[in-house]
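Q: here is my input; please provide its structure:
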Amino acid sequence: MLFGISLFAHFAGLSLWIGALLFSTIVFILVKSHVNGTNEIRELAQRIARIAMRISHLGAFLVLISGVYMILDLNIKDKPFWLSIMEKGGGSVIIISIILTGIVGSRTIRRMSNLEDRSVKISGFVRSSALSLVLIAAVLFIVSMKY
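A: Next up, the predicted model:
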């Protein structure tokens, strides 16, 4: 019963994590040239970045906690390759993603909040989100090859 709840939390967290990163990446690619325009667009971009970071970090944390619980619950001594990649690679990707998007995202938000600065670059935030998505896809690809 608890394993099923943990598996649900794992998939829900993965959906939140990927969805928030993908949404913020696509939105910021589309508004990249307009973010230095009016203050309303900057405020909207700032809100989107804050909300996307909160949701993606919450999802990543859910994936990490539920994944650790499920691996400990399995109690397997000789883990197969896919489980080892999911455990080590997935955990590393989660930590890297949280740290990278957190640092770059907070810098971008801080720069956008300075209304006098008209040269805000959001490409770092887009790159960090896209890199996180590529790393997540790599782990998902390796894990899905178990069948």
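Q: please make it C-alpha for all contacts and neighbour counts, starting now.
A: OK.
Q: would you map the helices across this protein?
A: Assigned by DSSP state H, the helices in the chain fall at 2-31, 39-74, 81-84, 90-113, 123-144.
Q: reformat these as CSV; add mean neighbour count.
A: Below are those laid out as CSV (neighbours: other CA atoms under 10 Å):
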stretch, mean neighbour count
helix 2-31, 18
helix 39-74, 18
helix 81-84, 15
helix 90-113, 19
helix 123-144, 18
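Q: who touches the closest residue to I29 other than its chain neighbours in this structure?
A: Nearest residue to I29, sequence neighbours excluded (CA to CA, 6 or more residues apart in numbering): V126, at 7.0 Å. Residues counted as contacts of V126 (CA atoms under 8 Å, 6 or more residues apart in numbering) are 24-25, 28-29.
Q: possible to save those as a markdown table with distance to Y69?
A: A markdown table is the format used below for the contacts of V126 (distance: CA to CA, whole Å):
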| residue | distance to Y69 |
| --- | --- |
| S24 | 29 |
| T25 | 30 |
| F28 | 35 |
| I29 | 36 |
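Q: want to put them side by side, so please do this one too:
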Amino acid sequence: MVGYKIALFIHILSVASWFGGLAVMSVWLRKSIKLNETGISMTKSMESVHNLNVRMMIPVAILALAAGLYMLVSGNFGADKPLWLTIKERFGSLFILLYAIGLPIYGGKLFKKVAEGGDQAVSVVKRYIALLNTTLVVLLFIIFVVSFKF
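A: Coordinates of the predicted model:
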């Protein structure tokens, strides 16, 4: 039972850190777009955000997945799991895997486009912001479903 509570703590801490980190990175990139007009480079901001995302947010997401899977295995849910747990287990796990695999690839391509420079840099950064905001919305949906235990 103690292992389950530790896993729950790690799971909640990981999801909260992941959500907060993504929100901060999104705001940071929006600010860099505004500062770019004054001559400060968006490339450095994009590089920092992408590196932070790959080096910190993906491991945090994987930690949330591992703790969640541990809780599922050690819990006494039987064959008839509630709907909220099925959504969390299947949709949440799939989303974390897609995030951990897809973000470094797609984000790396976007970063390379920004590093090349040109007129498209602002629109590319806005696409990265949209990717971060989409991730936030999906996380919020999962947190909502699990919190209200539909």
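Q: drop the TM-score for these two in here.
A: Here the TM-score for the pair of chains, by TM-score structural alignment, normalised by the length of structure 1, is 0.84; 145 aligned residues with a CA RMSD of 2.2 Å.
Q: most widely separated two among the contacts of V126 of structure 1?
A: The most widely separated members of these, counting by CA to CA, are S24 and I29 (8.4 Å).
Q: picking that back up, what is the equivalent residue in structure 2 for the residue nearest to I29 of structure 1?
A: Using TM-score structural alignment as the criterion, the counterpart of V126 of structure 1 in structure 2 is I129.
Q: same question, F81 of structure 1
A: That one, F81 of structure 1, aligns with L83 by TM-score structural alignment.
Q: residue contacts, that match?
A: 149-150 are the contacts of L83 of structure 2 under CA under 8 Å, 6+ apart.
Q: again, 10 Å this time
A: 89, 145-146, 149-150 (CA atoms under 10 Å, 6 or more residues apart in numbering).
Q: can you list those residues in a markdown table and add distance to K113 of structure 2?
A: Below are the contacts of L83 of structure 2 laid out as a markdown table (distance: CA to CA, whole Å):
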| residue | distance to K113 of structure 2 |
| --- | --- |
| E89 | 35 |
| V145 | 37 |
| V146 | 38 |
| K149 | 42 |
| F150 | 42 |
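Q: what is the nearest of those residues to I96 of structure 2?
A: Looking across these and measuring by CA to CA, the closest to I96 of structure 2 is E89, at 10.6 Å.
Q: OK, contacts around the closest one?
A: 65, 68-69, 72, 83.
Q: let me know the closest of these to T134 of structure 2.
A: L65 (18.8 Å).
Q: now that closest one: how far from I142 of structure 2?
A: 13 Å (CA to CA, to the nearest Å).
Q: now do the shared contacts for those two.
A: Residues touching both L65 of structure 2 and I142 (CA under 10 Å, 6+ apart) are 92, 95.
Q: circling back: and for S24 and I29 of structure 1, which residues touch both?
A: 125-126.
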